[in-house]
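Asks: Predicted coordinates and the sequence they were generated for:
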Amino acid sequence: MRFVALTLLLGSGSVLADPHPGAGGAPFTVRDENPLLAGFGLPTAMPSHVAEGWAAGMDIFWGSTALLQDRDGEVLLVDAETREARVTLQRPISDRFAWQVQLPYRYTGGGNLDSFIDSWHDFFGLAEGVRPLLPDDQLNIIYVRDGARRLDIRSSANGLADIQAALGYRMHASAESALMAWLSVKLPTGDADKLTGSGATDVSLLLSGLHRLNERWSVFGQGAATWLGDGDLLADQQRSVVWSGMAGVSVQTWRGLSLKAQIDAHTAAYDSDLDFLNEAVVLTVGGDYRFASGWRLDLGVSEDLAVEHSPDVVFLLSLKQSW
C-alpha cells in the first residue's frame, strides 16, 4: 500500500490554542493495536492545537485478535487479547511550542473477551474466521518462516511500555482551523520479549490539522513518517520507515455530545507476505461528551477495514481535562 497524503483545508489568521473549547472536533487518540507492532513508535493522533495550561488524559484500549495466516513459507497464528492504558501529559512552552509525554502500560495474554467477541460477530453478522477452532481465552502467538520458528509466545506478560516524548510547533491557529508540526521520540523503556517495546528508539515527524466547517461539523487529519531503530522483534524483517495517516469527521449533536468517525492507516513495518505483518486500515467510530466542568469522555470501537491486517476489534475509553 502507498499512503496518500492528507490534504487539509485551513483558514487564515493567528491566535489561540482552542478556538471553541466546548465544540467537538478532537480525534480519537488511537493507533494500530496489533501486538506485534505495539512496541514500535507509530504515533497516535496528535493535537492540532494545545490548551493554554496543563492538559492530561488517560486512554484505555482493550482489543482481541484471532487469526491463522499461511502464505509462501510463512505461517502465523495470533490468538491474543491486548490491554493498554496510556497516560498523556501536555503543556505549552511558549505561544508557539508545546511538549507532550505519553506513559503506556501494556498487557498481552489470553484475557476473557473471546465469548463476547463471538456474540458480537454473531449479532452483526460478521465473519468469525478461525475463532471457532481456537480455545477460548488462551494466548498463542506462533510465527514460522522457512521452517524456522521465529516467535513462540504462550505466556501472558505485562509491564511499562515504551515512553514517547514529543515537541510540537504551532504553525497556524485561527477561529476555524489549526495546524501543528510534531517531533516525537519513542524511548526503549519496554521489553520486546513481553511485547511492551521494540528494544529501539524510534523517531516520528508529523503534521496534525483540524478545520471547523461550521458550528457543528469539523474535519481533521494527520500525516506522519516514522524512522524505526534496530529493534529486537523479528529484527531481520523490520523495515526502517513506516508512513501513517489519519482522517476523520466530527459532528456536534446535542449539548456537549459529538459523534465521530475516523480512519487510520499505515504502511508495513515488516518484510512479509502475511496480511497481519503488512499495512493496515482501521475504522474507529463513537463519540465524545464534554462536561460543563471541562472533562471530556471518549467512547469508541475500532474495526479492521482491511480484514486480518489488524486486531478484530478494539474498544476504547478516554478521559481528558485541561486547566
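Replies: Cool, the structure landed.
Asks: okay, CA-based contacts and neighbour counts for the rest of this
Replies: Will do.
Asks: in stretch 50-60, what counts as buried?
Replies: 50-52, 55-60 (16 or more other Cα atoms under 10 Å).
Asks: Which of those fall in strands?
Replies: 55-60 (DSSP state E).
Asks: As a markdown table, these with distance to L67 would be great.
Replies: What follows is those, written out as a markdown table (distance: Cα to Cα, whole Å):
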| residue | distance to L67 |
| --- | --- |
| A55 | 38 |
| A56 | 36 |
| G57 | 32 |
| M58 | 30 |
| D59 | 26 |
| I60 | 23 |
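Asks: of all those, which comes closest to M180?
Replies: Distance to M180 across those (Cα to Cα) is lowest for A55, with 16.4 Å.
Asks: And the helices in the stretch 151-300 of the chain?
Replies: Here the stretch 151-300 of the chain has no helices by DSSP state H, counting those that start in this stretch.
Asks: now the strands: where do they sit in it?
Replies: Remark: strands assigned in the stretch 151-300 of the chain by DSSP state E, counting those that start in this stretch are 157-160, 164-173, 177-186, 202-212, 217-227, 241-254, 257-266, 280-290, 296-304.
Asks: Put this next to the previous one:
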Amino acid sequence: MAGVSIAPRLLLVGAVLGWLGPVGAREAETAPRPLPIADQSPTAAVHGLPRATGYTVVASGEWRAGLRLDYTSHYTEQSAPAETLLFDGETTRAALVFRRGFADRWQATIEIPFVAHSGGFADSFIDDFHDTFGFADGGRARAPRDRQRFRYARDGRLALDVDDSPSGVGDLRLGLKRRLAGVGDWGAAIAGELKLPTGDAERLTGSGGTDLAVWATIGNNQHGTSRWRLLAGAGGLHTGRGDVLDDQRVDNVAFGWASVGYALSPAWVAQAQVNLHGALYEDTGLEALDGTAVQGALGLDWQVTAASRLTLGLVEDLNTGASPDVSLSLGLEHAF
C-alpha cells in the first residue's frame, strides 16, 4: 500500500513547492504563452495549421525539447444533397518538438509527430461530460460505442473511408520565428512553418502535400510586471496539392487565436483560449468540411522548474460539427 500512496504525496509536495517556491523571474517565464492546441479533425489535422505561439524565442545557443500529447474524441454525422459524412473514433497524436535559438532573436523548430486513430474507450465518459455541462453531443449518444470510422461519400462514391484503426508517422514540420522589437510592454514576433508530406494520406496521418503557414503574434507583459497574460495571433495557411479530398481543398485559409491568462502564483497560470480557422474544403454543404472551426480551451501552465514547463488543456468545439467534440492536450518542455 505504501507504493500506491507515495505518488499522490509526491504530486502534492510538488504542487505546494510550485506554488510557494517562485522560480526565477526570467522573461520567458512571465511572458504570455498560449495553450498549444490545434484542430484535430481527421481532415483538418492532416494540413499545416500551426499551434498557437507566443512572442518569445529561445536564447541563442540554447535548446529546448518537448513532448506534446493530444487525445481527441470525434463524433459527427452530417448529410447534404449528394453527400454523407461520418467521423467517429478517437485520435492520439504524440509529437517530439525541438527548438533552437540562434543569431539575434531567431528560433528554429522541428516537430516529429506520430498519429494513431482508433475506436478508443472514452465514449461513455464523454457522453456523461456533455450531459453534465449541457453541451450538444451531435448524436453521439445514439452511436455504437468505441467505433472507428472516418467516411465521406459524395455523388455516389466514397471519397474517404478509413476504418482499420491506422497509425504511423505524421507530417514533419519545420519552423522559423523572429522576435520583433515590440512597443512598451507589448512584445511581438513573426513566424513561419513548413509541413512536409512524410505521413500517409491513406491512413490520415498526413495530407500527401506540402503546406506553408505564416503568422504574427502580439502579447503583453514584456517587462514581467503584470499578473495578466494577454496574447493574440493571426495568419494564413497555403495548402499544397495532396491526396485527401484534393479536388475540394481550399488553397488559402485564414487562422487565428486569442488567449487570456492570470498568474495564480509565480509558477501557475490559469488560461482561457479561443482558436479559429476558415474552411479547409469547399464545394460541399457539410459543416465538418466547409465550416469555420471555433474551439474554446481552458488550461493550466505550470513552470515546474526554471528549465521545465508543463501545460494541460481541455478543448471543446464552440461551433458544433465544424471541429471535434473534445480534445485533451498535454505538453512538457525542458531547456538544456
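Replies: Now that the structure is in, tell me what you want to look at. Everything quoted here is computed from the prediction, not taken from an experiment.
Asks: if we can go back for a sec, can I get the strands of the stretch 151-300 of the first structure in CSV including distance to D70 of the first structure and mean neighbour count?
Replies: Below are the strands of the stretch 151-300 of the first structure laid out as CSV (distance: least, Cα to Cα, whole Å; neighbours: other Cα atoms under 10 Å):
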stretch, distance to D70 of the first structure, mean neighbour count
strand 157-160, 26, 18
strand 164-173, 34, 21
strand 177-186, 32, 24
strand 202-212, 30, 24
strand 217-227, 28, 23
strand 241-254, 24, 21
strand 257-266, 22, 22
strand 280-290, 18, 22
strand 296-304, 19, 21
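Asks: Now which residue in the first structure aligns to D146 of the second structure?
Replies: Taking TM-score structural alignment, the alignment pairs D146 of the second structure with D137 from the first structure.
Asks: Now for that match: which residues touch it?
Replies: Residues counted as contacts of D137 of the first structure (Cα atoms under 8 Å, 6 or more residues apart in numbering) are 80-81, 110-114.
Asks: For the nearest residue in space to it that is not next to it in sequence, the count of nearby residues, please.
Replies: For D137 of the first structure, ignoring the flanking residues on the chain, the nearest one in space by Cα to Cα, 6 or more residues apart in numbering is G110 at 4.4 Å. The number of residues packed near G110 of the first structure is 22, by other Cα atoms under 10 Å.
Asks: Aligned to G110 of the first structure, what sits in the second structure?
Replies: In the second structure, G110 of the first structure lines up with G119, judged by TM-score structural alignment.
Asks: if I read this right, that match contacts G89, doesn't it?
Replies: Yes - G119 of the second structure is within contact range of G89, at 4.7 Å (criterion: Cα atoms under 8 Å).
Asks: which residues are in contact with both of those two?
Replies: Counting by Cα under 8 Å, 6+ apart, the residues touching both G119 of the second structure and G89 are 146-149.
Asks: Buried members of those residues into PyMOL, please.
Replies: Here is the PyMOL command that picks out the buried ones among the shared contacts of G119 and G89 of the second structure, judged by 16+ other Cα under 10 Å:
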select buried, resi 146+147+148+149
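Asks: Which of the helices or strands spans L86 of the second structure?
Replies: Using DSSP states H and E, L86 of the second structure falls within strand 83-102.
Asks: quick one: that strand aligns where in the first structure?
Replies: Going by TM-score structural alignment, strand 83-102 of the second structure sits over residues 74-93 in the first structure.
Asks: Excluding residues flanking it in the chain, which one is nearest the counterpart of G175 of the second structure in the first structure?
Replies: For G175 of the second structure, the aligned residue in the first structure is A166 (criterion: TM-score structural alignment). Once flanking residues are discounted, A166 of the first structure sits nearest to S184: 4.1 Å by Cα to Cα, 6+ apart.
Asks: Please tell me how far the aligned partner of the one you found in the second structure sits from L286 of the second structure.
Replies: S184 of the first structure maps onto E193 in the second structure, with residues paired by TM-score structural alignment. For E193 of the second structure, the distance to L286 of the second structure equals 29 Å [Cα to Cα, to the nearest Å].
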